[in-house]
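Student: only geometry, no sequence info:
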């Protein structure tokens, strides 16, 4: 069994970590995290559209929306690919992202990518998928002793509070 001082140190680390996560959730200090959303827009109708098999939607206007409000946007390139960057995301934005309250919405009518889809009414909408956090710091945590566990906790907190949250769309669906 680990010495009492190591158990106490681990317990204190968990308490500090829990306090930092609560602050990030919008109850305290403002984080410095950025958000990057990248993906491809399909030119198709239906539910759970597979972007790998659907034709691309070039020059589509894509909006990142949380709680029904546009937070950021971008225009897809000629291949239907887009990147939306939100530097210094607010606490409200991070809270919405972490509680799955955000979607991507394509505001360009489908007829713009395929004239035969002129009769399709609605917008392409996709929920978000969390890909990970980029912190710019290397490894650590290979040793899963107390030092390794503390290192992993610190990396997670650093990522949430000042890293880059990487998101991507899940499958798009046409919503009337």
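Tutor: That came through fine. What you see is a predicted model; the values in this text were computed from it and never measured.

Student: CA only for contacts and neighbour counts going forward, please
Tutor: Will do.

Student: longest single strand anywhere in the protein?
Tutor: Using DSSP state E to define each element, the chain has its longest strand at strand 123-134.

Student: then this one, side by side with the first:
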């Protein structure tokens, strides 16, 4: 018997990715050698006011992981509807010039979430997200 979201009591959401030190935070053209962006603060923002609900710092390889656990029936600052409905995004709060002084000052990068896979484990539904690619945004 398949478990539905309505039957689950706990939701686990995992958001993983790699941040590169480029004008758009993504891998270089044709997979060319691209430096990573270590020690960058990556924030998960959700809702109309872009409230920061979780954050992580990239490691020396530019990788980050944000893990969330919340009860589907209880109040939570992050909701399944926001995660699945495109109302959450990743925003890198560390300015680009921190990894490369030739990149545009006063700009940040952000990315929408992309659902990669779902799974269930008892009464837990697991969602794994990545990004659709980072883009340059204004710092405000």
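Tutor: Nice, I can see it. If you're wondering where the values come from, they're calculated on a predicted model, not measured in any experiment.

Student: For the two chains, what TM-score is obtained?
Tutor: Once superposed, chain against chain, the TM-score is 0.78 (TM-score structural alignment, normalised by the length of structure 2); 128 aligned residues with a C-alpha RMSD of 2.6 Å.

Student: ok, back up a step: just tell me the aligned range of the longest strand of structure 1 in structure 2.
Tutor: Using TM-score structural alignment, strand 123-134 of structure 1 corresponds to residues 108-119 of structure 2.

Student: What's the separation between the closest residue to residue 117 of structure 1 other than its chain neighbours and residue 81 of structure 1?
Tutor: Counting by C-alpha to C-alpha, 6 or more residues apart in numbering, residue 117 of structure 1 lies nearest to residue 111, which is 5.1 Å off, once chain neighbours are set aside. Relative to residue 81 of structure 1, residue 111 of structure 1 is positioned 18 Å away (criterion: C-alpha to C-alpha, to the nearest Å).

Student: So between those two, which is more surrounded?
Tutor: Neighbour count, other C-alpha atoms under 10 Å: between residue 111 of structure 1 and residue 81, residue 81 has more, with 19 against 15.

Student: The more buried one -> structure 2?
Tutor: Under the alignment (TM-score structural alignment), residue 81 of structure 1 pairs with residue 63 in structure 2.

Student: Does its match touch residue 19 like I think?
Tutor: Yes. With contact defined as C-alpha atoms under 8 Å, residue 63 of structure 2 reaches residue 19; the gap is 6.3 Å.

Student: hey, what's in contact with both of these two?
Tutor: residue 38 (C-alpha atoms under 8 Å, 6 or more residues apart in numbering).

Student: which other residues reach the longest helix seen in structure 1?
Tutor: Using DSSP state H to define each element, structure 1 has its longest helix at helix 4-22. Residues from elsewhere that reach helix 4-22 of structure 1 (C-alpha under 8 Å, 6+ apart): 28, 146, 150, 153, 154, 157, 160.

Student: Which stretches in structure 1 count as strands?
Tutor: All strands of structure 1, identified by DSSP E, fall at 34-40, 61-66, 69-75, 81-86, 102-106, 123-134, 164-169, 173-175.

Student: other SSEs contacting the third one?
Tutor: The reference is to strand 69-75 of structure 1. On a contact count with 3 or more C-alpha pairs under 8 Å, 6 or more residues apart in numbering; DSSP states H and E, strand 69-75 of structure 1 meets strand 61-66, strand 81-86.

Student: Tell me which of the ones you listed is the most buried.
Tutor: strand 61-66 (a mean of 21; mean count of other C-alpha atoms under 10 Å).

Student: and the residue mapped onto residue 95 of structure 2 from structure 1, how many neighbours?
Tutor: With TM-score structural alignment defining the correspondence, residue 95 of structure 2 maps onto residue 109 in structure 1. Per other C-alpha under 10 Å, the neighbour tally for residue 109 of structure 1 reads 19.

Student: wait, residue 109 of structure 1 sits on residue 123?
Tutor: Yes. Checked against C-alpha under 8 Å, the pair residue 109 of structure 1 and residue 123 is within contact range at 7.2 Å.

Student: How about the residue positioned nearest the centre of structure 2: what's its closest non-neighbour residue?
Tutor: Per C-alpha atoms, centre = their mean, the C-alpha nearest to the average position across structure 2 is that of residue 90, at 4.1 Å. The shortest distance from residue 90 of structure 2 to any non-neighbouring residue, by C-alpha to C-alpha, 6+ apart, is to residue 44 (4.7 Å).
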